[in-house]
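[1] coords below, sequence missing:
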C-alpha cells in the first residue's frame, strides 16, 4: 500500500523472495490476468449447462411475473392464488361439461371414394377389419355396403358425392320402418370418419344387423307409385 496525497491506494504486489524487492503490477494488466485465469476450464466444470441456464432464466421470469401480479392483486400472494384456483376450476368444469373438443362433421364430405365397389366387396372389407378389431374402418365399410346395396336394388339412385346423411334421409322415405336406424348409422359414420371419435364392436354389430335387415326389407311405395299402381289396376279391371 502507498499513501499519496493523503489517499490510500492499494497496489498489487508480487513477492518474489525474502531478499528481492516486491514487483508491482499495474491495475489493468492485473485485471486481465485474473480474467484469463478464471476463464480456464477447471473453474467451470460444475457450471450448469445451456438447458439448465435457460430453465433457470425461465423460472426467474415466472417468479418476477408472479411477484408483479401479487403486488397488483388485492390480498397479495393469497389473492393471486385464489384467482388462479378459480380459473382452473372454471376450465375443469367446462372440460368436464363439454368433453374433449372434436372436429364437427363436414356436411360436404362424401360417402364413397373414387373407386366404385360392390356391396359384397364393402361387406368383405368390413368383416376383415372387424376380425382385426379395427372398428372405425369396419363401421365405415359397412355403412358403404348398406348404401351400395340400396343402390344395387334401385332403392337409391346412384349419385356420386352423396353423403351418409343424404343417403339415410333418402332411404328412410322408401324404408320408413328403418328410418331411425338409418339416421343413427349415418351419425356413427360421420362421428368416426369426420368427428374424431372411436367406434366399438357394439357400433359395428348394430350396423351389420341393420344391413342384414335391409336386405330382407320390402320398400314402401310412395303416393305417386300407389296412384300409378291403382290406376293400372282400374284399367285392367275395366
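    In hand now; what should we look at? Just so we're clear, the structure is a prediction, and the values are computed from it rather than from any experiment.

[2] okay, CA-based contacts and neighbour counts for the rest of this
    Noted.

[3] separation between residue 129 and residue 139?
    Here the criterion is Cα to Cα, to the nearest Å. By it, residue 129 lies 9 Å from residue 139.

[4] So which of those two has more stuff around it?
    Neighbours per residue (other Cα atoms under 10 Å) separate residue 129 from residue 139, with residue 139 holding more: 29 against 18.

[5] from what I can see the more buried one touches residue 126, true?
    Yes - using Cα atoms under 8 Å, residue 139 is in contact with residue 126, at 7.0 Å.

[6] can you give me the strands in this structure?
    Per DSSP state E, the chain carries strands over the ranges 2-4, 7-9, 13-14, 23-24.

[7] and of these, who's closest to residue 209?
    strand 13-14 (99.3 Å; Cα to Cα).

[8] Below is structure B, check it against A:
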C-alpha cells in the first residue's frame, strides 16, 4: 500500500511525452488555473457594469423596503397603509394648493398691459359669468373693482400695482372692508397664478364686494392716516 505522503507525491507527478515525470508545485498550478480562467470565453455571459450596478441598486431597494416593513407597525401591510396615507396627503395638498408655479409669476401686475375702464371690465366679467367661465369672471371683476377705486380717486393710479397691494391700500382707506378686500386678492392670486379654478360662489362674493365698495366713501380719518403712512 502507498501511504498518504506517497499518494500526495504521486499526484504531483505528471507523465509528459516519453513518460518523464514532471513535478508541478501548488503555486504554479494555481497560477496556471487562474490564467486559464481569465480567458474571455469563460466570461461571455457575465453581467456588464451597468447590469451589475442595477443589480446592486435593486438589492439596496429591497433591503430598504425590508427594513421599513420590519420597522412599520403591522409589518408589510402596515408599510403599504403608510404609503397610501402619504400618497393621499400629497394628492390633497396638490388639489388644495393647485399646480406649482414659479414664484416670479406672483409679481405680475393686476392689469398687465391693458388700459380699460371699470365698466369695460365689469361687462367682460358679466359675459364670462353668463358663459359660466368663473375663473375669467373673477379675474375681470377684481380688475373692475380696483379700476373703479382708481376712477373715484380712492386709489392713486399706479402702474405695476398687484392685487395684494391694491387690497392693502384700499383696506387702509375702507377698514370696514379690509378683510374682504384681502380675501378677494387672495382668490385672484390663486386662480391667476396658483392654478386654482374659481366657482360661481367666488364670483358672486367678489361682485357683491365691488357693489358695496361703490356705495362706500373712505372716511376722512382713514384717508389722512393712509396719506401719512404713504408719506
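    Okay, I see it. For clarity, every value in this text was computed on a predicted model and none was experimentally measured.

[9] Would you format the strands of structure 1 as a markdown table with mean neighbour count included?
    Output for the strands of structure 1, formatted as a markdown table (neighbours: other Cα atoms under 10 Å):
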| stretch | mean neighbour count |
| --- | --- |
| strand 2-4 | 9 |
| strand 7-9 | 9 |
| strand 13-14 | 12 |
| strand 23-24 | 12 |
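
[10] Determine which of these approaches residue 117 of structure 1 most closely.
    By Cα to Cα (comparing all of these), the closest turns out to be strand 13-14, at 96.0 Å.

[11] count of neighbours near residue 206 of structure 1?
    Other residues close to residue 206 of structure 1 by other Cα under 10 Å number 15.

[12] Return the residue of structure 2 aligned against it.
    Using TM-score structural alignment, the partner of residue 206 of structure 1 in structure 2 is residue 205.

[13] and the residue most central in space within structure 2, how far is that from residue 208 of structure 2?
    Centroid-nearest residue in structure 2: residue 100, 6.0 Å away (criterion: Cα atoms, centre = their mean). In this view, residue 100 of structure 2 and residue 208 of structure 2 are 30 Å apart by Cα to Cα.

[14] Disregarding residues adjacent in the polypeptide, which is nearest to residue 194 of structure 2?
    residue 98 (5.7 Å; Cα to Cα, 6 or more residues apart in numbering).

[15] Am I right that the one you found is in contact with residue 198?
    No - with contact taken as Cα under 8 Å, residue 98 of structure 2 and residue 198 are classed as non-touching, separated by 11.7 Å.

[16] Looking at the two, which is more packed in?
    residue 198 (20 against 16).

[17] any idea how far that one is from residue 127 of structure 2?
    Separation of residue 198 of structure 2 from residue 127 of structure 2 (Cα to Cα): 15 Å.

[18] do residue 109 of structure 2 as well
    The gap separating residue 109 of structure 2 from residue 127 of structure 2 is 23 Å, by Cα to Cα.

[19] again with residue 193 of structure 2
    For residue 193 of structure 2 relative to residue 127 of structure 2 (Cα to Cα), the value is 22 Å.

[20] When these two are compared, which one has more neighbours?
    Per other Cα under 10 Å, whichever of residue 193 of structure 2 and residue 127 has more neighbours is residue 193, with 20 against 14.

[21] what's the counterpart of the more buried one in structure 1?
    Under the alignment (TM-score structural alignment), residue 193 of structure 2 pairs with residue 194 of structure 1.

[22] and the closest residue to its match other than its chain neighbours, how many residues sit next to it?
    What sits nearest to residue 194 of structure 1 in space, not counting adjacent residues and going by Cα to Cα, 6+ apart, is residue 105, at 4.9 Å. Here the count is done by other Cα under 10 Å, and residue 105 of structure 1 has 16 residues near it.
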